[in-house]
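>>> Quick one: sequence and predicted model below, then my questions.
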Amino acid sequence: MNKLNVSIIGVPMDHGQNRRGVDMGPSAIRYAGVVDRIENLGHTVKDEGDIQVGHADGQVDTDTNLRNMTVITEAMEALGEKVQAVTKTGNFPLVLGGDHSIAIGTLAGISPNHENLGVIWYDAHADMNTSETSPSGNIHGMPLAASFGHGHEKLTQIRGFAPKVKPENIVIIGARSVDPGERELIRERGIKVYSMHEIDKMGMDFVIEDSIRYLKEERGTDGVHLSLDLDGIDPLYTPGVGTPVPGGISYRESHLAMEMLHDAGIITSAEFVEVNPILDEKNRTADVAVALIGSLLGEKLL
């Protein structure tokens, strides 16, 4: 197994939605032993600390229908700058959230270092709303759309360019809660989605094998970013998330997915988001995040 230099970047962001506590996610994942877990695999770890996130009033702007946009875009600019700097050194960026709005900044930092970036979006939700389609104005439901250039300019133009990823280079895995506007956008942009229906019918092994084939062979990507929302996993295993959706991916299926992605050698960056310790039970969700990070980075039973 190739040994990596892993840079951990925490983003204590809870402004992308309206449930407090997810800003403590990076601390919970660190407390669950993520550094030791990675180092025990023979990788080198540098904890880069946390991106500074400002305060916000939680209000939805009446002109844009976006909640806390200014403070989020400021933090995402800083995150993008940090991720790009880390990636340029050849390190593997591992970003810890925080709500899923942070993916806007992560992808803004990763994209310039690739000619043809791919993204695996492991999530119960499509996160492809815009200010026009969002019922809540919560930006954590918009990062994927913003990253392929669809949505408010202040979100799509983080770091001064768009798109960060081509929509045809995206694979969504685990979807089971998709809004009407998102369904239309998925069909319009030709985004590949494996919902729980496909996972149940064909099995996780087929889904991951086909995702790897699609991104590597059909799309010819030169790197793949994994954006893993802990609510992609069934809330039986991850109770500490803000938007749980029953009927999700199992704990074992998720380990299989991470192990297969590791063996394929296509993942060049990753983020684990939406761990909310206030909603959790004895840090169970952070423990799951750390275990999955271990599998993604090469941990084996034997």
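Arrived safely.
>>> use CA for all of it now, contacts and neighbours both
OK.
>>> could you pull out the strands for the stretch 151-300 of the chain?
Using DSSP state E, counting those that start in this stretch, the strands of the stretch 151-300 of the chain run over 170-175, 192-195, 224-229, 267-273.
>>> Check what contacts the third one and list those residues.
By that I understand strand 224-229. 100, 103, 117-124, 215, 266-274 (Cα atoms under 8 Å, 6 or more residues apart in numbering).
>>> residue boundaries of the helices in the stretch 101-250 of the chain?
Using DSSP state H, counting those that start in this stretch, the helices of the stretch 101-250 of the chain run over 103-110, 143-147, 153-156, 180-189, 196-202, 204-213.
>>> Same list (the ones you listed) but as JSON lines, adding distance to Thr221 and mean neighbour count.
JSON lines is the format used below for these (distance: least, Cα to Cα, whole Å; neighbours: other Cα atoms under 10 Å):
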{"stretch": "helix 103-110", "distance to Thr221": "13", "mean neighbour count": "29"}
{"stretch": "helix 143-147", "distance to Thr221": "16", "mean neighbour count": "28"}
{"stretch": "helix 153-156", "distance to Thr221": "21", "mean neighbour count": "19"}
{"stretch": "helix 180-189", "distance to Thr221": "18", "mean neighbour count": "14"}
{"stretch": "helix 196-202", "distance to Thr221": "23", "mean neighbour count": "15"}
{"stretch": "helix 204-213", "distance to Thr221": "10", "mean neighbour count": "18"}
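>>> then this one, side by side with the first:
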Amino acid sequence: MNNRINIIEFPSNLGLKAPEPGVEPGVKNLPDWLRGNGFYQQLKPKNIYTLAPPSYSMNMDTEARVRNSDAIIAYAKQQAEMLDNVLDEAPFPIIIGGDCSILIGNAIALKKRGNYGLFFLDGHTDFILPELSQTGGVAGMDLAVVTGHGHPKLTDIDGLKPYFREEHVWCVGNREYDKDYVAPILDSNIHYYDLERLQEKGTEQCTNDFLQMVTDQKLDGFFIHLDVDVLDDGIMPAVDSRTHDGLTYAELNHILEKLLPHKKAVGMEITILDPDRDPSAEYTKEFIANMTKNIRNARR
């Protein structure tokens, strides 16, 4: 047993459009998949908590212009309550999705506790409004939602808008360079390191600048979002929205080696790895080998 780690399972796929008619996104099976491939055994968490999500649907909310908004909001409130209770314990929570919409509930829990930063590792910005979305899926809008952009139903749950202030957010690893897609985040106060800028400036400067901001702003802590599609497509193709290029494990590991041991780190979520897209577990096993080493080294 590792008394320094808890695992929380939030296996919601409500933020994604069905890959084909009648087929649910497979990310709902990620906790069981990681467990079956040794992730839990290697981490030996003190406790494992699970929150079953609402049933999957493709319901479009014509008011908010996103899919499954009411179910996502209800689940987010339950998530926030569970995470708040787990944060009262000493062990560091590793939160397993699910898709990126689980960030909303986690963000609400943190906002209720104080002011937190967000290190957002993702192959996309997830910073768009519904009118730019081709799917209506909240998993492609989660960073916008948690910083206060979009319909108040999602952005102002319990009157807590914004859950993270833009200037306290680092968005790292995007490699969708379409001008219309990146325009919203460029117009924001979010600190934006797309893949090209990250590799030009270096992971050391990026993480150091973030941690310095946490100190300078006297934040209560920070949270790490890891969408596995931030990794290079050649080493992690088991995602719903594949894009050429991405981070190497060496680059990701260097970032996490800086963030995970920090005294202000309060948790990390892992999203989007789809077991249906990695039937041999080839890519999953490499991911587990890297992640368990990072987590164990940081939380000894």
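Sure, I can see it. None of these values were measured; they are calculated from a predicted model.
>>> follow-up on the earlier one: a markdown table for the helices of the stretch 101-250 of the first structure, including distance to Val95 of the first structure?
Shown next, in a markdown table, are the helices of the stretch 101-250 of the first structure (distance: least, Cα to Cα, whole Å):
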| stretch | distance to Val95 of the first structure |
| --- | --- |
| helix 103-110 | 7 |
| helix 143-147 | 15 |
| helix 153-156 | 19 |
| helix 180-189 | 25 |
| helix 196-202 | 26 |
| helix 204-213 | 22 |
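>>> do you know which of these lies nearest Gly220 of the first structure?
Nearest to Gly220 of the first structure, of all the helices of the stretch 101-250 of the first structure, is helix 204-213, at 9.4 Å by Cα to Cα.
>>> elements contacting that closest one?
Counting by 3 or more Cα pairs under 8 Å, 6 or more residues apart in numbering; DSSP states H and E, the packing neighbours recorded for helix 204-213 of the first structure are helix 251-264.
>>> which of the residues in the helix it packs on are buried?
Applying a neighbour-count criterion of 16 or more other Cα atoms under 10 Å, one finds 251, 254-262 buried in helix 251-264 of the first structure.
>>> ok, so of those residues, who is nearest Pro93 of the first structure?
His262 (15.0 Å).
>>> And that closest one, what's its match in the second structure?
Using TM-score structural alignment, the equivalent of His262 of the first structure in the second structure is Leu260.
>>> go on, Val241 of the first structure?
Match for Val241 of the first structure (TM-score structural alignment): Val239.
>>> can you tell me which residues contact its match?
Val239 of the second structure is in contact with 228-229, 272-274, 277, counting by Cα under 8 Å, 6+ apart.
>>> repeat for Gly98 of the first structure
Contacts of Gly98 of the first structure by Cα under 8 Å, 6+ apart are 10-14, 22-26, 273-275.
>>> still on that earlier bit, out of the contacts of Val239 of the second structure, grab the one that's most surrounded.
Within the contacts of Val239 of the second structure, neighbour counts (other Cα atoms under 10 Å) peak at Leu273, which reaches 31 neighbours.
>>> Give me the distance between the counterpart of that residue in the first structure and Glu39 of the first structure.
Aligning on TM-score structural alignment places Leu273 of the second structure opposite Val275 in the first structure. As judged by Cα to Cα, to the nearest Å, Val275 of the first structure and Glu39 of the first structure stand 22 Å apart.
>>> what's the closest non-adjacent residue to Val45 of the first structure?
Sequence neighbours aside, Val6 is the residue nearest to Val45 of the first structure in space, at 4.8 Å (criterion: Cα to Cα, 6 or more residues apart in numbering).
>>> Could you count how many residues lie near the one you found?
24.
>>> Would you check how far apart the spatially most central residue of the first structure and His55 of the first structure are?
The residue lying closest to the centre of the first structure (Cα atoms, centre = their mean) is Ser227, at 2.5 Å. Per Cα to Cα, Ser227 of the first structure is found 25 Å from His55 of the first structure.
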